[in-house]
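Trainee: the following comprises the amino acid sequence and a computationally predicted model.
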Amino acid sequence: MENKLNYGEDYKYIPATSVRSGVGIEVLDDLYQYTVQIVNIVLYGRPRTQDFVLIDAGMPKSAENILEVVEKRFGSNSKPKAIILTHGHFDHVGGIIELIKHWNVPVYAHSLELPYLTGKEHYPEPNPAVSAGLIAKMSPFFPHEAINLGENINEMPADGSVPYMPGFRWIHTPGHTPGHISLFREEDGTLIVGDAFVTVKQESLYKVLTQQKEISGPPQYFTTDWSAAKESVVKLAALKPQVVITGHGLPMVGEELTEALHLLVNDFDRIAIPNKMN
């Protein structure tokens, strides 16, 4: 099985970082956000237990860092029950193959994301013209080719449940990618949103470096379906989340989150969609 596992030919380390890189935040007692350079991974599960799940797999060449974070939180030689992918972009699967080989655990993603995770279809090339921001201008160097996880990748359950995450359900939130998902827990209004929307202006190098908090749509340079992206944000806002962890940026909670989401829904075209596409 292992010889099937491979990254795309354009897989490489990307020298982009932020002031939050290497910093973890215990958002809730069972949810821990850790920033790998410019992207967040999420660990579900209380510390020192063996009932935990990794959501997303960081930047390229970050597997060792992720392993260290996991062992620090859950103990030596600990491994998750599963890895859940919100989607398959390079900055969310950057350490996935090394983690699969180390842990031998199943990986789950939406069925519409599987072509990009089984070597069958490349993502569209990133579009640097969406913004004058330097991260957007760097985006042509970002990997976009399909990776192949072979038999390790599984479809998310059709009933909407999330493996090994009781109380959570997955929600299809396409736009950024065809099979993008977000995870929601009704009981306390917790939303793990991936890149359906983010809390930093991801196209701007300065704002990424400083992690200046502001509500924003999905990263523009990789988003292909803006109509679907808007519908996904409307769908998520209707859940009235109380806590949000995004793929990029700091968590948002309470009134700040409610107001920010209201603003994003009502002014999505201005805030989220590149000017040239409005």
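Mentor: On my side now, so go ahead. The shown structure was predicted, so the numbers you read here are calculated from the model rather than taken from an experiment. Residues are numbered from 1 along each chain as shown.
Trainee: alpha carbons only for contacts and neighbour counts from here, please
Mentor: OK.
Trainee: distance of Gly254 relative to Ser227?
Mentor: For Gly254, the distance to Ser227 equals 27 Å [CA to CA, to the nearest Å].
Trainee: next one: Val253
Mentor: Distance of Val253 to Ser227, computed by CA to CA: 26 Å.
Trainee: when the two are compared, which one has more neighbours?
Mentor: Val253 (17 against 12; other CA atoms under 10 Å).
Trainee: now that one, nearest residue through space, not along the chain?
Mentor: In space, and not counting its chain neighbours, Val253 is closest to Val243: 4.4 Å by CA to CA, 6 or more residues apart in numbering.
Trainee: next one for the comparison:
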Amino acid sequence: MTSAEFLEVNCYAVRAEGHDEAIFIDSGFDCAPGLAEIVAEEDLVPSAVFLTHGHPDHILGLTNVLSRWNVPVYLGDADRYRLDKPAETLSPQFAQMLQPLVEGWSAPEVTALVDAQTVEVAGLTITAVAAPGHTEGSTLLRVQADDEESIFTGDVVFAGAIGRVDLPGGDASAMAESLRAFATLPDVPIYPGHGPGSRVGHELTTNPFF
């Protein structure tokens, strides 16, 4: 895992044991050098990028990532519009802060993910779980390799917290429904878009939002 300095976004490189191919999950503004270091150290072959949602802090590294590795990009269908003008999908305060970072931005081609869709790549099975609330297209990514599973939660669930719902496209009722769905998932490790990892069971018993 590497973290982008801008808003401290976690960007992940994931591979199945015994495979050289790997996927990236999320692509913060300055994460490409860290991912490149991991790729070189582990002798990985990047195969795809999966985005947990379309907020700028999770996507603005795509230009640099895709210039290094020509791989497909997957994003929840309802968030695809956010790639067209990233800064304009947040509050005016954030938009002004982001403006210098989106100069020269060009939205890449993406493959839409819908609820319960599975993608098999790099020896992994990735299942999309629609989890709106933080954004319309927020997606939990259930990643399985053999008998092991991890869930990449983006900005839906953090260790001890959940994602905010007061930005454009946020919806408290949708978030509540997504949290109810999260509570039905198996007790496996989770890896959020910000901060440390946790487990589903630990969050259900300690996170005040459950």
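Mentor: That came through fine. Computed from a predicted structure; not experimentally measured.
Trainee: now do the contacts for the residue nearest to Val253 of the first structure.
Mentor: Listed by CA atoms under 8 Å, 6 or more residues apart in numbering, the contact partners of Val243 of the first structure are 189-191, 251-254, 257.
Trainee: can you do 10 Å?
Mentor: 27-28, 184-185, 188-192, 251-258 (CA atoms under 10 Å, 6 or more residues apart in numbering).
Trainee: which position in the second structure pairs with it?
Mentor: Matched across to the second structure, Val243 of the first structure falls on Pro189, judged by TM-score structural alignment.
Trainee: let me know the distance separating Ala176 of the second structure from Arg15 of the second structure.
Mentor: From Ala176 of the second structure over to Arg15 of the second structure the distance is 32 Å, taken as CA to CA.
Trainee: quick one: which of the two has more around it?
Mentor: A count of neighbours by other CA under 10 Å puts Arg15 above the other of Ala176 of the second structure and Arg15, at 23 against 16.
Trainee: for the aligned residue in the first structure for that one, give me its contacts.
Mentor: Correspondence of Arg15 of the second structure to the first structure, assessed by TM-score structural alignment: Gly45. Shown in contact with Gly45 of the first structure (CA under 10 Å, 6+ apart): 28-32, 51-54, 73-74, 80, 164-165.
Trainee: centre-most residue in the second structure?
Mentor: Nearest residue to the geometric centre of the second structure (CA atoms, centre = their mean): Thr52, 2.8 Å.
Trainee: what is the equivalent residue in the first structure for that one?
Mentor: Looks like Thr52 of the second structure aligns to Thr86 there (TM-score structural alignment).
Trainee: what separation is there between that match and Tyr206 of the first structure?
Mentor: With CA to CA as the criterion, Thr86 of the first structure and Tyr206 of the first structure are 26 Å apart.
Trainee: now do Val162 of the first structure
Mentor: 36 Å.
Trainee: these two - which one has more neighbours?
Mentor: Val162 (19 against 15).
Trainee: so that one makes contact with Trp170?
Mentor: Yes: between Val162 of the first structure and Trp170 there is a contact under CA atoms under 10 Å: 6.1 Å.
Trainee: joint contacts of the two?
Mentor: 156, 183-184.
Trainee: before we move on, back to that, ok, the residue nearest to the centre of the second structure - contacts?
Mentor: Thr52 of the second structure touches 25-27, 58-59, 74-76, 79, 128, 130-131, 135, 137-141, 152-156, 192-193, counting by CA under 10 Å, 6+ apart.
Trainee: one more pass at 8 Å, please.
Mentor: So Thr52 of the second structure contacts 25-26, 58, 75-76, 138-141, 152-155 (CA under 8 Å, 6+ apart).
Trainee: picking that back up, from the shared contacts of Val162 and Trp170 of the first structure, which land in strands?
Mentor: Counting by DSSP state E, the part of these found in strands is 183-184.
Trainee: can you redo the shared contacts of Val162 and Trp170 of the first structure as CSV with neighbour count and distance to Ala146 of the first structure?
Mentor: Below are these laid out as CSV (neighbours: other CA atoms under 10 Å; distance: CA to CA, whole Å):
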residue, neighbour count, distance to Ala146 of the first structure
Met156, 19, 19
Leu183, 26, 24
Phe184, 24, 27
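Trainee: trace Asn65 of the first structure over to the second structure, please.
Mentor: Aligned partner of Asn65 of the first structure by TM-score structural alignment: Gly34.
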